[in-house]
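**Student:** pasting the structure only:
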């Protein structure tokens, strides 16, 4: 991620006013931290800027057939608000949940849609950020000022999905679509569909399009790990007749899922062979007889080195047993008029091709940042505990987990930022800036993500564009939840932070 380029300022932007806190992004992160602000600082003013047409972030962007969570909603839901539905939920249900939070916290008039941030400048003399915005619907240029900037824009480009360039793509006679920009009028009923990719998105697109398509073929360069999770946890079914308060059920299931995710993450690191066997044997009885498990379902990486594709109630495998879905493990040589030609020479015919090929990472929404007129090159910076950036004052960011539910970390991050804000209020301080200590002068700058720990394509493609981390606290991130939930609540908010 490089945001060092300068941006020409509009000559006469419209003054949009000043707020104590400016939140960028109205997805699960932005709405979540807005709740924390409402609760902890009811007298503090804030606004939320959202570039898209509506709330929801990823759940507004992804409107492909069957879009659903691949994390359970008892941990993906907020700590403060019980989830009352099934463990795995469709995107529409998640949006309804977010709407309830917006209504309960009276956030509707705080969210400004179609407001894209184009630049952010911090002035040490004024102790504040100047944030330039363009309205996507009118082109009007606005200027906000704020004491504290909180980036909650997610981690990928919503309007620019990642699609590799294959030879002959212009020759294919049918539509080529990416799930991130799915056309509402796409007709695939009774047609042959080829889906390229085998990650979490493909695990949703494939079984759902197969309901009406003539046939769906999933083409994967290499296999992924899969897990057939029940839509309704068996513990939830046990608790239902007890008529417990929703808060109790939420907390019990939340703890149960956290325990399961901790086991997966720990076992994947400490005993990958055991987890490999657990995952493979879990899907073996669900696959059609004669399936080549070694070829199609045995990855080259260890379990949890990439996300596991969760399959609610095994719907993917059910479609395979019905003969509606098939899997091909091969490379793509080129697109043809009728489909795709594989490395083996085989041609797969298709009426529609879906490129479920991943994201383009975009931390901080690719906004150009400046501090005292000097452009910030995030590639030279390190993270402070995965929630602030070295030498960037009064700015926090919400970044969740890749293995656990994203929202679990958003709540923990908000708790730390709340402690920092209270400390500043009580001490009459205006700025907080992560600064390397004298003992960190020779600290090596390590990559944003350790590829031996987590190495999906979208992370590998972004390594040279992202901020880094050090080799010691508090300059580390990418911890698992079992570490963060202990360490973040007791994090020393003066260690590595300079106040003035």
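**Tutor:** That came through fine. Keep in mind the model is a prediction, meaning the values are calculated, not measured. Numbering: from 1, shown residues only.

**Student:** C-alpha from now on. contacts and neighbour counts both.
**Tutor:** Will do.

**Student:** Look up how far residue 143 lies from residue 188.
**Tutor:** Distance, residue 188 to residue 143, by C-alpha to C-alpha, to the nearest Å: 45 Å.

**Student:** another one to put next to it:
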């Protein structure tokens, strides 16, 4: 192991060195490890803060948690999804990630229960010095290349508005990100605050036993029903080898989702009418649909909310659930007082008010002793940072399955590392881009995204600084791109 000079290393314990250090053992991290270990001669390790693999799918344990992306695109291209449901429950997804890691020997490289707090690039050593903590003990890893696959959800806290007089509420108050294991809603009146994917997932699960569930929203969200069974996939899996069937179904679903997104953005008014007609098949009351399911924004300004098999709509139609569009004035002992003057009675209130976002897992970065403010950096190809050497980060698409973009990022990292090896280079750093318009990295108007936009890197308006939310274009572009463009290399 190479010795790191004491003047260059913070006062942590003695370091361990690998060629590539991956942060996070969720979908992105395990996929990155698979790509890396196919290349002989590279050492790697995966650092995971939780006690098992799965990332987001290990964190969220609320009732009914499931994917709103189909599993044939959310799964890995190298590991066919064999589950029965295309829209799978959270525990099945977590097991899929664990099984993939075990089957390919990746689990032997994962170090659990370690939180990465800081990483400093040493110019004199040409490597990253990475501080980790486990319990009360600190230790240091060093690596030639740092790949942060921690997503952008803050695992320590979800978003919680400052509700007035919430302490006066006499019932149970819960947040989905930290679901109480002892919470039983049987026979109780439940109010779920929020109208996003979490709320729409929770309500059908809670409505099975609750006396009634009310979704309280400030404003409507675009929603669409989708079957959780892909019958085309089932037919192909019966007729063809699993890997070939997986490739074909994956391609079908990619093309369908990208075409749907393009049509939605190109023809928003027609899309609105189509979504409304689809809703009326479940909820024939036009006035009710127009009041509670007609958003003020355009389709895909925010992520479309998928409702598996229309279960949420069916519960509303059957009277097991209802929707109230209003604002909270304050909490009272028996429930929630609304700005309209009405009062919602509740025994349990669930605050599905969104997630808190945090860039790069909240890791403090510095280069040569100088702290990096991520908001001052520009994202290079949506996966590296201007002025930061030998570091990549992984974020997925906002309009398609996360894994599609994550796998492209990992392919790029491998390609860049190959280039460094072939040319006997040690450092690759995106140059600061020339003057150009800078805009948010995540192109959604959702409140939870806008709250944290100022913390994230920005993107530019031209290649290689612009992020394209189109997998088909990116897949072709990444296959032929020049890794030297906009990059500074050093021996």
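**Tutor:** Looks like it arrived, so ask away. The structure displayed is predicted, hence computed values, not measured ones.

**Student:** List the TM-score for the superposed pair.
**Tutor:** In this superposition the chains share a TM-score of 0.95, using TM-score structural alignment, normalised by the length of structure 2; 482 aligned residues with a C-alpha RMSD of 1.6 Å.

**Student:** just to revisit the earlier point, so which of residue 188 and residue 143 of structure 1 has more stuff around it?
**Tutor:** residue 143 (21 against 18; other C-alpha atoms under 10 Å).

**Student:** wait, is the more buried one part of a helix?
**Tutor:** No. Counting by DSSP: H, G, I helix; E, B strand; the rest coil, residue 143 of structure 1 falls outside a helix, being strand.

**Student:** which residues touch the equivalent of it over in structure 2?
**Tutor:** Counting by TM-score structural alignment, residue 143 of structure 1 corresponds to residue 140 in structure 2. Contacts for residue 140 of structure 2 (C-alpha atoms under 8 Å, 6 or more residues apart in numbering) come out as 12-16, 129-132.

**Student:** What of residue 386 of structure 2?
**Tutor:** Taking C-alpha under 8 Å, 6+ apart as the definition, contacts of residue 386 of structure 2 comprise 377-380, 429-433.

**Student:** any idea what it aligns with in structure 1?
**Tutor:** Aligned partner of residue 386 of structure 2 by TM-score structural alignment: residue 390.

**Student:** Skipping adjacent residues, who's closest to its match in space?
**Tutor:** In this structure, residue 390 of structure 1 finds its nearest non-sequential neighbour in residue 434, 4.6 Å apart by C-alpha to C-alpha, 6 or more residues apart in numbering.

**Student:** correct me, but that neighbour touches residue 496?
**Tutor:** Yes. Counting by C-alpha atoms under 8 Å, residue 496 is a contact partner of residue 434 of structure 1 at 5.6 Å.

**Student:** neighbour-wise, which of those two wins?
**Tutor:** Taking neighbours as other C-alpha under 10 Å, residue 434 of structure 1 and residue 496 compare with residue 434 leading, 26 against 18.

**Student:** Look up how far residue 204 of structure 1 lies from that one.
**Tutor:** Relative to residue 204 of structure 1, and taking C-alpha to C-alpha, residue 434 of structure 1 is found at 41 Å.

**Student:** hmm, back to that, which neighbours do residue 434 and residue 496 of structure 1 have in common?
**Tutor:** residue 384.

**Student:** Excluding chain neighbours, give the residue nearest to residue 462 of structure 1 in space.
**Tutor:** Counting by C-alpha to C-alpha, 6+ apart, the residue nearest residue 462 of structure 1 is residue 361, at 6.4 Å.

**Student:** Residue 481 of structure 1 now?
**Tutor:** The nearest residue in space to residue 481 of structure 1 (C-alpha to C-alpha, 6+ apart) is residue 404, at 7.0 Å.

**Student:** Aligned counterpart of the one you found in structure 2, please.
**Tutor:** Matched by TM-score structural alignment, residue 404 of structure 1 corresponds to residue 400 in structure 2.

**Student:** Next, the contact list for that match, please.
**Tutor:** So residue 400 of structure 2 contacts 69, 257-258 (C-alpha under 8 Å, 6+ apart).

**Student:** same question, residue 79 of structure 2
**Tutor:** 100, 243.

**Student:** any residues touching stretch 184-199 of structure 2, and which ones?
**Tutor:** Stretch 184-199 of structure 2 is contacted from outside by 65, 68, 176, 203, 206, 209-221, 305-306, 344-354, using C-alpha under 8 Å, 6+ apart.

**Student:** Structure 1: matching residues for that one?
**Tutor:** Taking TM-score structural alignment, stretch 184-199 of structure 2 hits residues 187-202 over in structure 1.

**Student:** and the matching stretch, how far apart are its ends?
**Tutor:** 18 Å.

**Student:** returning to that earlier point: which SS state does the residue nearest to residue 481 of structure 1 fall under?
**Tutor:** coil.

**Student:** The aligned partner of residue 426 of structure 2 in structure 1: what's it in contact with?
**Tutor:** Under the alignment (TM-score structural alignment), residue 426 of structure 2 pairs with residue 430 of structure 1. Taking C-alpha under 8 Å, 6+ apart, we find residue 430 of structure 1 in contact with 127, 424, 499-500.

**Student:** now, among the residues you listed, which is nearest to residue 418 of structure 1?
**Tutor:** residue 424 (9.9 Å; C-alpha to C-alpha).
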